[in-house]
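1. For reference, the sequence and a predicted model appear below.
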Amino acid sequence: PSPVTLLLALPRPKALRRVLQGVTAVGIKTIVLLNTARVDKSYWQSPLLHPDALRDELLLGLEQGRDTALPQVLLRPRFRPFVEDELPALAAGRRCLVAHPDGAEPCPCNVAGPLVLAVGPEGGFVPFEVDLLSRQGFEPVHLGPRPLRVEGAVPALLGRLMPL
C-alpha cells in the first residue's frame, strides 16, 4: 500500500470520478473528501458519493492498478472540525504537505516515509484554510506558476512524491 494519505477538497462529480480511479490505480489507500469554502455545496448531494457508486469507481481503479484492497474513503463535510479534531491523529508521524499555488517551496520528489497530501478545490484553499492546515504542521508546496485543475494536479503531485 502507498504511504500517502490524500485529503481532497470535494471536486465536481465528473472530476471526482477520474481522480478516484487514478489515485486508486497508483495504490492510495486512504482518501478523505473535504468540504472547503470553494467547494460547491451541491457536490455533496451527488449520487457518486453513495457507497455503491464510490465502490464502483474504486473498483475500476483497482482493476487498472492490478490491486485487490479497496481504499478507505472518508466523507468530511465540515472542514474545521476535521482539521482540528481528526487530522492530528491522522497526521501523527507523517510529513504533511498542502498543495497551494502560493506555496513557498516546489513540491518535493520521491518523499520517503508516510505522507499526508492536502489538495484544494478549483481556485485553491482560501487563506484561512491554508493557515489552519499550517498550524497542524502542513508545509505549503507548489507545482509551478500555472494553475491546474484537480484532475491534473493530483496525478502531477503524486508523480513527484511517489516513486511509481
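-> Yes, it's here.
2. contacts and neighbour counts: CA atoms only from here.
-> Fine.
3. number of nearby residues for the residue nearest to Pro47 when sequence neighbours are not counted?
-> Spatial nearest neighbour of Pro47, excluding adjacent residues (Cα to Cα, 6 or more residues apart in numbering): Ala53 at 7.1 Å. Residue neighbour count, defined by other Cα atoms under 10 Å, stands at 14 for Ala53.
4. and here's the other structure:
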Amino acid sequence: MNSILLNPDHTLSAGQYRLTARQQQHISKVIKAEAGAVLRVGLLNGQMGEGIYEPPSEGFDQNKEISDCGYIHSLNLFRSPPAPLPMVLVMALPRPNMLKRTLHNITAMGVKELYLIHSAKVEKSYWQSPVLQPESIEQCLLEGLEQAKDTLMPKLTFVPRFRPFVEDQLPALLNNKMGLLAHPYKAIRCPVDLQQPCVLALGPEGGWNEFEVEKWLEAGMQAVHLGERILKVETVVPALLSRLYPS
C-alpha cells in the first residue's frame, strides 16, 4: 500500500475521512504512524496529495470483529493520478485463485476498461465463484490502485456470452483503435511501444478455440504472440501491457 485511498462514502465531516480496518491495520502495523503524521493519500476518482492522520481513540485491535479506526483530515490534494493506459482489455475469466492477483496487476498497471468474458475453455463454475462478488472485486481493484498510487477506479464488465459480445459490442470498442488478439498460432510478433489506443483480447490458459479465433479475426483483430513459450495469465498480462505501453 503506497498511498491511502480515501472513499467519499466514508466522509465523517468536511475534510475528514474514516479509514477502513485494512487501511488502519497497515498504518498501525507497517507504517507505525503516530497522531499528526503526514501520509500520502488520494481521493477515490479524484486528486492525490497528503493528509494528516488521527489514530483511533481506543487503539486498533485487529483481532476484534469490529474495531475502532482512525481518520485522515486536513487534506492537501495537489497532484493528478497517473495517466491511464489507452487500452481496452478483454480477458477470458481466469481461475478464481488467479483472478485476484490478475485484477491487482491490471489495475496497478493502469488499465481502466476491462471486460471479463466467457470462453469455451472457461469452466462454467468459475462464474459462480465468491471472488466475483462485488465486494471482493472492489477490494482487488482498490488494492491495485493503492499499490500504484492511483485513484481512478477501473470499469469492469462481466460478459457471460462470447458471441454476442464479439459480434455486437466489439465493433464499437474497436472504433479508432488497433485490435490485438493474444494467440500463439498464425500470429505476428507483438508490437512494442504502441502510439495509438488498442483493444487487447487475452484468452484462457488453454487458449481460444478455432471458432473463437475466427470470430475475433472476422471482427478485425490481429493475432499476436510473445514467442514460443506459453505463459500463465498472471505472467502474460504484465508482459503484454509493459511491452505495448512501456512507461
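-> Cool, got the structure. In this text the structure is predicted, and so the values were computed from the model without any measurement.
5. Look up how far Met109 of structure 2 lies from whatever residue of structure 2 lines up with the residue nearest to Pro47 of structure 1.
-> Using TM-score structural alignment, the partner of Ala53 of structure 1 in structure 2 is Ser136. Per Cα to Cα, to the nearest Å, Ser136 of structure 2 is found 19 Å from Met109 of structure 2.
6. Repeat that for Pro96 of structure 2.
-> For Pro96 of structure 2, the distance to Met109 of structure 2 - Cα to Cα - is 20 Å.
7. Which one's more surrounded, those two?
-> Ranked by neighbour count (other Cα under 10 Å), Pro96 of structure 2 and Met109 place Met109 first, with 23 against 17.
8. residues in structure 2 aligned with the helix or strand hosting Pro88 of structure 1?
-> For Pro88 of structure 1, the host element (DSSP states H and E) is helix 87-91. Counting by TM-score structural alignment, helix 87-91 of structure 1 falls onto residues 170-174 of structure 2.
9. And stretch 21-36 of structure 1, by the same measure?
-> The aligned range for stretch 21-36 of structure 1 is 104-119, by TM-score structural alignment.
10. what's the straight distance from one end of the matching stretch to the other?
-> Using Cα to Cα, the end-to-end distance of stretch 104-119 of structure 2 comes to 22 Å.
11. now stretch 178-192 of structure 2
-> 13 Å.
12. Quickly find the element holding the closest residue to Thr102 of structure 2 other than its chain neighbours.
-> Spatial nearest neighbour of Thr102 of structure 2, chain neighbours left out: Glu234 (5.3 Å); criterion: Cα to Cα, 6+ apart. Assigned by DSSP H and E, Glu234 of structure 2 belongs to helix 233-244.
13. now that helix, how far from the chain's geometric center?
-> Computed by Cα atoms, centre = their mean, to the nearest Å, the separation of helix 233-244 of structure 2 from the middle of its chain amounts to 13 Å.
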